[in-house]
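Asker: heads up, no residue letters with this:
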């Protein structure tokens, strides 16, 4: 039986990392830099996450890091980074596979992101998910239990730390390889695929705490806020063109929807078929665009489905619907007296009470 250090070094050498057998002593010393000197005890553990946890415990015992959620996460990600190819290698491998088959490329990147524990598969396994029958079809109910708990020590310490604006946000491309700090997630083992969307530089990554299969995030490399316009629909269509086995969508660019990081332009997608995608068409709609099929979906919220073999027709129709809906909403709000001091919760309720029909 071997120690966690020996086993982890072997995993690193056998992985797609830049290290080979001749680097064994060097890699061992890289680990000792992080956890302190010495092999430690033998272990029966074999999985990368288990071995990394063993090494973190060794580091705590040796006084290399404190026993806190933040310190543990930072060290674990540093160790997992040793298993992970550098960004240029990941990107080269991804696009080489993509040129053969786009699905093979995403399979590679998704597997890598799980193996190096960027995607927290064990935490995600705690989520509760089930289906329930309704008049609209089977709805999926998910209770997300995978998000990490707040570290009380980190919360207290963060108040004493000087403000840091780097990276500018959790979806900024500069998170790739970032060590992490109090109040900011560790990202040493994080990798981002560089890609072009409608001629502009974007990035593609997976969500560490997925809500559905292969939960992907497409992020603008420029630090610009989310905005819904015709360019948005064009971007979404281009992503689907590049990854036809994925879906993609965008949250609203409004603070009232909640849950979205509006300061960074981004979309979310993945390999999943939602109940709304399976729902039947309640009635057809004619938008006067040849070659475009449209209909009102039988769904508890107002939903229009557009379909065409010509993406430009879908983009045009979607943008027209968006503009009309936005104008109706703004006209309704202007005509409604909003008392002084109305908070965002009250405004959300006001919007929910305002029935909009196209």
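Answerer: Okay, I see it. The structure presented is a predicted model; accordingly, all values stated were derived computationally and were not measured.
Asker: rest of the way, CA atoms for contacts and neighbours
Answerer: Will do.
Asker: can you give me the helices for the stretch 201-350 of the chain?
Answerer: For the stretch 201-350 of the chain, the helices defined by DSSP state H, counting those that start in this stretch cover 230-242, 275-278, 311-335, 344-353.
Asker: Mind putting those into JSON lines with mean neighbour count?
Answerer: Output for the helices of the stretch 201-350 of the chain, formatted as JSON lines (neighbours: other C-alpha atoms under 10 Å):
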{"stretch": "helix 230-242", "mean neighbour count": "18"}
{"stretch": "helix 275-278", "mean neighbour count": "14"}
{"stretch": "helix 311-335", "mean neighbour count": "15"}
{"stretch": "helix 344-353", "mean neighbour count": "12"}
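Asker: Presented hereafter is structure B, for comparison with structure A:
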């Protein structure tokens, strides 16, 4: 195809995104010419591309720019490509208006719109999964998979974000100021869009992760650059977010305090969601609530109730009692996960050791899914087949995260059950 046809196909995708109209076609053509260093659309430049793929179209435009003298450095080409793809994402006001319009019909229709927009402008990158196997364990079915991607395990703009090129603005990757921000050589992505939300009377922003570790992974961060305490207010936000997005699970990370904490979530159903309850107790303060410990390699307490106030108060009550009993003895970094099952609120309190290795752990690791990539020293397994040994190593790693220690005189199950019975 000639250059003019290449640009027109790209502009057609931009118009279809909802941010532009047919009247803007000539303006966009001239804007593209300036960006790629062209002088006229009537060039004899030949390009082979997929006219339905934003990625393919943008790559062809970048290739033309390189022919016209643009830098052939990978960082420079990536920066130009991100600027081009930004034209396929409507401005935030338009995205938020469309989201609200879809949300008036259903929350799922709204998130589907936003997800497809992010996929279309190539903001979301989904790693390629190679071999995937399901293993029966004493804790239910676990999943071990391999990633074929060379990028697997490396830092991305959001998940595993590298701050090497950040200055004081934006302060971090979760700040609202990242929306539309781009600087050559940085990990910023100009195509990023946030959905503004009111959560507990405060301004929050919903954005999909650029690295889709699991299905429809997203982050929700406050407009204020601050950390989050794991207290009743943070649990109440989880419950409110479950009402806003009942199709998703919502999670508050166990990682150590951050300058700007966030909620995480997605659509995937992980093995922990199907884990069996080993021991039930009754709390007289919350007669409508089920409370029990799960069969899991490290301590997990599950709460279920149709009453949102009970689920908030009950979760806070248990965490406070845990702090009173073990706060000075055990180092714990709780992960709080919420999900909705029809009219039932469900909260899992994952009580993991705060003495884990400093390396960043993927969320899925806690929840029953382990991923292997060519960059994590498992090449022979990745290239051939998964093995029971990998499963054994994974389960052993999960067990090592127990706050009670591996050399305790009584079993972990007895320890967590004893704690629960003391609550009755």
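Answerer: Now that the structure is in, tell me what you want to look at. Every value quoted in this text rests on a predicted model; they were computed, and no experiment measured them.
Asker: who wins for proximity to residue 297 of structure 1 among the helices of the stretch 201-350 of structure 1?
Answerer: Closest of the helices of the stretch 201-350 of structure 1 to residue 297 of structure 1 is helix 275-278, at 8.1 Å (criterion: C-alpha to C-alpha).
Asker: Now the closest one on structure 2. Mean distance?
Answerer: When structure 2 is superposed, helix 275-278 of structure 1 averages 0.7 Å from its matched positions, counting by mean C-alpha distance after the TM-score superposition for structure 1.
Asker: how far is that helix from where the chain is centred?
Answerer: Distance of helix 275-278 of structure 1 from the chain centroid (C-alpha atoms, centre = their mean, to the nearest Å) equals 21 Å.
Asker: what's the answer for stretch 282-293 of structure 1, then?
Answerer: Stretch 282-293 of structure 1 sits 34 Å away from the centroid of its parent chain (C-alpha atoms, centre = their mean).
Asker: Repeat that for stretch 136-146 of structure 1.
Answerer: On the basis of C-alpha atoms, centre = their mean, stretch 136-146 of structure 1 sits 18 Å off its chain's mean C-alpha point.
Asker: List the buried residues of that stretch.
Answerer: Of all the residues in stretch 136-146 of structure 1, those buried under the rule 16 or more other C-alpha atoms under 10 Å are 137-138, 144, 146.
Asker: Distance to residue 199 of structure 1 added to those, as a markdown table?
Answerer: Formatted as a markdown table, the buried residues of stretch 136-146 of structure 1 follow (distance: C-alpha to C-alpha, whole Å):
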| residue | distance to residue 199 of structure 1 |
| --- | --- |
| 137 | 39 |
| 138 | 39 |
| 144 | 36 |
| 146 | 36 |
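Asker: Could you dump those residues into a markdown table with secondary structure and distance to residue 175 of structure 1 added?
Answerer: Conversion of those to a markdown table gives the following (DSSP: H, G, I helix; E, B strand; the rest coil; distance: C-alpha to C-alpha, whole Å):
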| residue | secondary structure | distance to residue 175 of structure 1 |
| --- | --- | --- |
| 137 | strand | 40 |
| 138 | strand | 38 |
| 144 | coil | 24 |
| 146 | coil | 21 |
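Asker: Please identify which of those residues is nearest to residue 11 of structure 1.
Answerer: For the buried residues of stretch 136-146 of structure 1, the nearest to residue 11 of structure 1 is residue 146 (26.5 Å; C-alpha to C-alpha).
Asker: Look at the spatially closest residue to residue 145 of structure 2 that is not a sequence neighbour and tell me its secondary structure.
Answerer: Once flanking residues are discounted, residue 145 of structure 2 sits nearest to residue 132: 4.2 Å by C-alpha to C-alpha, 6 or more residues apart in numbering. At residue 132 of structure 2 the chain is in strand, as set by DSSP: H, G, I helix; E, B strand; the rest coil.
Asker: What's the match for residue 271 of structure 2 in structure 1?
Answerer: Counting by TM-score structural alignment, residue 271 of structure 2 lines up with residue 275 in structure 1.
Asker: same check, this time on residue 13 of structure 2
Answerer: Per TM-score structural alignment, the equivalent position to residue 13 of structure 2 in structure 1 is residue 11.
Asker: Any idea which of the helices of the stretch 201-350 of structure 1 gets closest to residue 37 of structure 1?
Answerer: Counting by C-alpha to C-alpha, residue 37 of structure 1 lies closest to helix 230-242 out of the helices of the stretch 201-350 of structure 1; the figure is 47.6 Å.
Asker: ok, the residue in structure 1 that residue 167 of structure 2 lines up against to residue 190 of structure 1 distance?
Answerer: Alignment note: residue 167 of structure 2 maps to residue 164 in structure 1; criterion TM-score structural alignment. Distance, residue 164 of structure 1 to residue 190 of structure 1, using C-alpha to C-alpha, to the nearest Å: 20 Å.
Asker: Tell me which of those two has more neighbours.
Answerer: More crowded of residue 164 of structure 1 and residue 190, by other C-alpha atoms under 10 Å: residue 190, with 25 against 9.
Asker: Verify the contact between that one and residue 118 for me.
Answerer: Yes - between residue 190 of structure 1 and residue 118 a contact is recorded at 6.3 Å, counting by C-alpha atoms under 8 Å.
Asker: hmm, back to that, what separation do you get for the match of residue 271 of structure 2 and residue 139 of structure 1?
Answerer: 6 Å.
Asker: ok, now residue 84 of structure 1?
Answerer: On the measure of C-alpha to C-alpha, residue 84 of structure 1 and residue 139 of structure 1 end up 38 Å apart.
Asker: what do you get for residue 87 of structure 1?
Answerer: Residue 87 of structure 1 is 39 Å from residue 139 of structure 1, by C-alpha to C-alpha.
Asker: Residue in structure 1 paired with residue 306 of structure 2?
Answerer: Under TM-score structural alignment, residue 306 of structure 2 pairs with residue 309 in structure 1.
Asker: Now do the same contact list for its match.
Answerer: By C-alpha atoms under 8 Å, 6 or more residues apart in numbering, residue 309 of structure 1 lies in contact with residue 291.
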